[in-house]
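**Q** Next come a sequence and a model predicted from it.
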Amino acid sequence: MNWIVLIIAGLFEVAFAFCLGKAKMATGTEMYAWYAGFIVTLAISMILLVKVTQSLPIGTAYAVWTGIGAVGTVLIGIFVFKEPATFLRLLFIATLILSIIGLKVVSN
């Protein structure tokens, strides 16, 4: 169950990065709404991370959380914000995913 919560926390990390990207492109009230979304998703992500670190090793939990956030944010950048999807970028995303899976496999 804690691994599922950790994945959800990582997805909220992706959400707060997405909100930052959208806020950067917005103006006025819309910009403030995206920043509010950033604060809410950041808080949820952190609360969930704190919860899982009570039963999972902090090093593993934090590495998996940031890995999910990094991979998700790069994919959001590629698919939503039209950032380049070069071979090397995709290769390094794949190595991040393999590292996350590896940490899960070797963790108690």
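**A** On my side now, so go ahead.
**Q** going forward, measure contacts between C-alpha atoms and count neighbours the same way
**A** Fine.
**Q** now the strand or helix carrying residue 92: how far from the chain's centre is it?
**A** Residue 92 is part of helix 87-106 when elements are defined by DSSP states H and E. Computed by Cα atoms, centre = their mean, to the nearest Å, the separation of helix 87-106 from the middle of its chain amounts to 14 Å.
**Q** Now do the buried residues in it.
**A** Across helix 87-106, burial judged by 16 or more other Cα atoms under 10 Å covers 93, 96, 97, 100, 103.
**Q** Tell me how far the residue positioned nearest the centre of the chain lies from residue 32.
**A** Nearest to the mean C-alpha position of the chain, by Cα atoms, centre = their mean, lies residue 69 at 1.9 Å. Distance of residue 69 to residue 32, computed by Cα to Cα, to the nearest Å: 23 Å.
**Q** cool, residue 50 as well?
**A** Separation of residue 50 from residue 32 (Cα to Cα): 27 Å.
**Q** Could you do residue 70 as well?
**A** Distance of residue 70 to residue 32, computed by Cα to Cα: 24 Å.
**Q** next up, a second structure to put side by side with the first:
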Amino acid sequence: MNWIILIIAGLFEVGFTSCLGKAKEATGNEAYLWYGGFVVSLVVSMGLLIKATETLPLGTAYAVWTGIGAVGTVLMGIFVFKDPISFWRLFFIFTLIASIVGLKAVSSH
């Protein structure tokens, strides 16, 4: 169950970085709403990470959490913010995903 909580925490990490990106593009009240989404996503993400680390090894949980956030943020950048796509970017994203799966596979929990 804590692996599911950790995955959700990682998705909220993608949420807070995406809100930050959208806030940079917005002005006025719209920017404040995106910053509000950033704060809410940040609090939820950290709270879920804390909950997940009650039973999962801290180092593994943190690596998986940041990995999900990194992969998700890069994909959001490509699909939402029109960041450039290159072979090497995709290659290293796939190696990061493989590392996350590997950590899960060798975890004792």
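**A** Alright, I've got the coordinates. Just so we're clear, the structure is a prediction, and the values are computed from it rather than from any experiment.
**Q** TM-score them against each other, please.
**A** Once superposed, chain against chain, the TM-score is 0.99 (TM-score structural alignment, normalised by the length of the first structure); 108 aligned residues with a Cα RMSD of 0.3 Å.
**Q** coming back round to it: compare residue 70 and residue 32 of the first structure (neighbour count), which wins?
**A** Just comparing residue 70 of the first structure and residue 32: by other Cα atoms under 10 Å the higher neighbour count belongs to residue 70, 19 against 13.
**Q** In three-state terms, label the more buried one for me.
**A** Following DSSP: H, G, I helix; E, B strand; the rest coil, the label given to residue 70 of the first structure is helix.
**Q** Contact partners for it?
**A** If a contact means Cα atoms under 8 Å, 6 or more residues apart in numbering, then residue 70 of the first structure has residue 14 as its contacts.
**Q** Return the residue of the second structure aligned against it.
**A** Taking TM-score structural alignment, the alignment pairs residue 70 of the first structure with residue 70 from the second structure.
**Q** which residue ranges form the strands in the second structure?
**A** Along the second structure, no stretch is classed among the strands by DSSP state E.
**Q** quick one, helices of it?
**A** Counting by DSSP state H, the second structure has helices at residues 2-25, 28-52, 58-79, 87-106.
**Q** Quickly compare those and say which is most buried.
**A** Of all the helices of the second structure, helix 2-25 carries the top mean neighbour count, a mean of 21, counting by mean count of other Cα atoms under 10 Å.
**Q** With the first structure overlaid, report how far that helix is off on average.
**A** In the superposition against the first structure, helix 2-25 of the second structure averages 0.3 Å from its aligned positions (mean Cα distance after the TM-score superposition for the first structure).
**Q** and what of stretch 88-102 of the second structure?
**A** With mean Cα distance after the TM-score superposition for the first structure, stretch 88-102 of the second structure averages 0.2 Å from its match.
**Q** residues in contact with that stretch?
**A** Counting by Cα under 8 Å, 6+ apart, 63, 64, 67, 68, 71 sit against stretch 88-102 of the second structure.
**Q** swap the cut-off to 10 Å and go again
**A** 60-61, 63-68, 70-72, 74-75, 87, 103-105, 107 (Cα atoms under 10 Å, 6 or more residues apart in numbering).
**Q** just stretch 22-39 of the first structure next, same as before
**A** Stretch 22-39 of the first structure has contacts (Cα under 10 Å, 6+ apart) with 12-13, 15-21, 40-45, 80-81.
**Q** how about a cut-off of 6 Å?
**A** By Cα atoms under 6 Å, 6 or more residues apart in numbering, the residues outside stretch 22-39 of the first structure that reach it are 16, 19.
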